[in-house]
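Participant: Provided below are the primary sequence and the corresponding predicted coordinates.
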Amino acid sequence: MTPPRDGRRAPPTLIERVPWWLVAAIGLAVGFAYAIAADDGYRTIFLALAAGIRTTVFVSLVAFLLAALLGLVVALAAESKWRILRELAVFYVEILRGVPVLVLLFYVAFVAAPGLVWLYNAAIRPLVDLGVAMPASVRDFDLLWRAIVALVLSYSAFLAEIFRAGIAAVPRGQVEAARALGLRRGQIFRLVVAPQALRTVLPPLGNDFVAMVKDSSLVSVLGVQDVSQLGKVYSASTFLFFETYSIVAFIYLTMTVSLSLAVRALERRLRRSEQR
């Protein structure tokens, strides 16, 4: 395309505006969907794995929402005027960021959960002796929720740094101007800091949400019946490894690409709202 003589960039053509990566992804998805619908073997595998999609979505949504809330609390503590809170926030972030998710998953499931149950039973022992309460068992702590707790602890440390960077990116002069107008601390955060920080943290939050969907497959090591676990069981019993894991990959790609498109659409909407 020849640039205009006045030096300004010409508007993109239709071919330049087409997101070809998305066209290729849609073509791949349509091909897989056709194979699932037309082939009895693929359709059987998909139906066998479909029950795990709900577990994967539940784990991803609940773990990410809780991690975002905890990460925001840690980020606010890191920006606190109290040094003890800042030190505790840095300690939390540095320790949990340094532990692999899989190791933390095993630690929460097989060390922290039994320890909490033991502490609980020790605390209520007088009530148990009186017949008022019943002791708890480690089996009462569902493996699904142990996995969610581990993901929350791991991701909250990373999200805390994202929130802290977004808060720090807000110009200090705007905060001081809000104080001069008589706004309270909570109002300043809600009306001035949070809306501007959201535009900064949205892309990395979207990336971490996609990563959470993928890392939710780690819960399969605890026997949680998600897509990965059902795929492992089905392929081991039928020896259809190629077909099974092709369907597993298709399911995860469908979820992650859809999330990425949703985040990009939200980013464009926020960008247009800024330009108005």
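Facilitator: Cool, the structure landed.

Participant: from here on, contacts and neighbour counts on C-alpha atoms
Facilitator: Noted.

Participant: would you mark the buried spots in the top helix by length along the chain?
Facilitator: Scanning the chain for the longest helix, with DSSP state H as the assignment, gives helix 40-78. By neighbour count with 16 or more other Cα atoms under 10 Å, helix 40-78 contains the buried residues 42-43, 45-46, 49-50, 52-53, 55-64, 66-68, 70-78.

Participant: with stretch 180-187 instead?
Facilitator: Buried residues in stretch 180-187, counted by 16+ other Cα under 10 Å: residue 183.

Participant: let's verify residue 182: helix, strand, or coil?
Facilitator: Using DSSP: H, G, I helix; E, B strand; the rest coil, the structure places residue 182 in coil.

Participant: residues in contact with it?
Facilitator: Under the criterion of Cα atoms under 8 Å, 6 or more residues apart in numbering, residue 182 has no contact partners.

Participant: now the longest helix of the chain, how far from the centre of its chain.
Facilitator: Remark: helix 40-78 is offset 7 Å from the chain centroid, using Cα atoms, centre = their mean, to the nearest Å.

Participant: packing partners of it?
Facilitator: In this structure, helix 40-78 packs against helix 20-38, helix 83-97, helix 143-169, helix 194-215, helix 227-238, helix 241-275, with contacts taken as 3 or more Cα pairs under 8 Å, 6 or more residues apart in numbering; DSSP states H and E.

Participant: hold the first one in mind and look at this next one:
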Amino acid sequence: MDELIYNFFNIDIMKEVFPLMLRGAGMTLLLCVAVIPLGLLGGLLVALATRTNYRTLRYAVIALIDLFRAVPPLVLLIFVYAGLPFAGVDISPFTAVCIAFLLNNSAYFAEIYRAGIDSIGVGQFEAARSTGLSGIQTMRYVILPQATRNVLPDVLSNTIEIVKLTSIASVVSFQELLYSADMARSVTYNASPIVMAAIAYLLMLWPVVRLLSRMEHRVGQ
């Protein structure tokens, strides 16, 4: 038991690496603030593009959605970070993560938004158009507010997954929470920093998970 506590719950080591872990947590939050809105906005635009009357554009967008949903986010991140320099485009780790997450998250959020829009009856479209609203106004003021409310639990659930996926940014040396924890582990030869990272993720995500559970229960009722 003493060995377990020393290797995984060493308070002295946790105190020593706390400043490093705090900076890593700050970078993780910064990354979330950047990639989550990008994914939400990108997903909405892609979902609307799938409803265009131009068949070529619609099929191309659907194909891209399938592509970026099928490619693992880690593979996509490495491709963006390591592949673009071969095309003469040098980007920072932060930019690479934002681009990779934008492509991946937009595809997933697009499917969520599309399902929400499809859940609204055709009569809603026709009733809104009969009042004189244009197609864009109908979508903006009538359809999207209802669709977003219908899929809000799914949006929150996917957002939680995005926060957890930010840990893959460590593979491109972006100094987020997991990267900081792994650096601290390699210096101290102790797993306590990894435990600290797990606790930090729990503290960040547990309130959102509870909120999601309550929303799902309310929607079920």
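Facilitator: Right, received. Where do you want to start? Model, not experiment: these values are computed from the prediction.

Participant: just name the most buried of the helices and strands packed on helix 40-78 of the first structure.
Facilitator: helix 143-169 (a mean of 22; mean count of other Cα atoms under 10 Å).

Participant: that one aligns to what range in the second structure?
Facilitator: Using TM-score structural alignment, the residues of the second structure aligned to helix 143-169 of the first structure are 93-119.

Participant: same question for stretch 62-72 of the first structure.
Facilitator: By TM-score structural alignment, stretch 62-72 of the first structure lines up with residues 34-44 in the second structure.

Participant: by how much does that stretch deviate from the first structure on average?
Facilitator: Compared with the first structure after the fit, stretch 34-44 of the second structure shows a mean deviation of 0.9 Å (mean Cα distance after the TM-score superposition for the first structure).

Participant: could you dump the helices and strands packed on helix 40-78 of the first structure to CSV with distance to residue 113 of the first structure?
Facilitator: Below are these laid out as CSV (distance: least, Cα to Cα, whole Å):
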stretch, distance to residue 113 of the first structure
helix 20-38, 40
helix 83-97, 17
helix 143-169, 7
helix 194-215, 21
helix 227-238, 22
helix 241-275, 29
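
Participant: which of the ones you listed sits closest to residue 114 of the first structure?
Facilitator: With Cα to Cα, the closest approach to residue 114 of the first structure among those belongs to helix 143-169: 10.7 Å.

Participant: tell me what that closest one is packed against?
Facilitator: So helix 143-169 of the first structure, by 3+ Cα pairs under 8 Å, 6+ apart, packs with helix 40-78, helix 83-97, helix 101-107, helix 194-215.

Participant: the second one aligns to what range in the second structure?
Facilitator: Spelled out, that is helix 83-97 of the first structure. Counting by TM-score structural alignment, helix 83-97 of the first structure corresponds to 55-69 in the second structure.

Participant: from residue 149 of the second structure, how far off is the aligned residue in the second structure for residue 216 of the first structure?
Facilitator: Under the alignment (TM-score structural alignment), residue 216 of the first structure maps onto residue 166 of the second structure. Distance, residue 166 of the second structure to residue 149 of the second structure, by Cα to Cα, to the nearest Å: 26 Å.

Participant: could you do residue 205 of the second structure as well?
Facilitator: Residue 205 of the second structure is 21 Å from residue 149 of the second structure, where distance means Cα to Cα.

Participant: repeat for residue 3 of the second structure
Facilitator: Where residue 149 of the second structure is concerned, residue 3 of the second structure sits at a distance of 50 Å (Cα to Cα).

Participant: with adjacent residues omitted, what lies nearest to the spatially most central residue of the second structure?
Facilitator: The second structure has residue 162 as the residue nearest its centroid, 2.8 Å off, counting by Cα atoms, centre = their mean. Nearest residue to residue 162 of the second structure in three dimensions, chain neighbours excluded: residue 36, at 7.3 Å (Cα to Cα, 6 or more residues apart in numbering).

Participant: thinking again about what came up before, and the match of helix 83-97 of the first structure against the first structure, how far off on average?
Facilitator: Taking mean Cα distance after the TM-score superposition for the first structure, the mean distance separating stretch 55-69 of the second structure from the aligned residues in the first structure is 1.1 Å.

Participant: contacts for that stretch next, please.
Facilitator: 46, 49-52, 103-104, 107-108, 110.

Participant: let's see 7 Å
Facilitator: By Cα atoms under 7 Å, 6 or more residues apart in numbering, the residues outside stretch 55-69 of the second structure that reach it are 49-52, 103-104, 107-108.

Participant: residues contacting the equivalent of residue 181 of the second structure over in the first structure?
Facilitator: By TM-score structural alignment, residue 181 of the second structure lines up with residue 231 in the first structure. Going by Cα under 7 Å, 6+ apart, residue 231 of the first structure touches 49, 244-245, 248.

Participant: no more questions from me, cheers.
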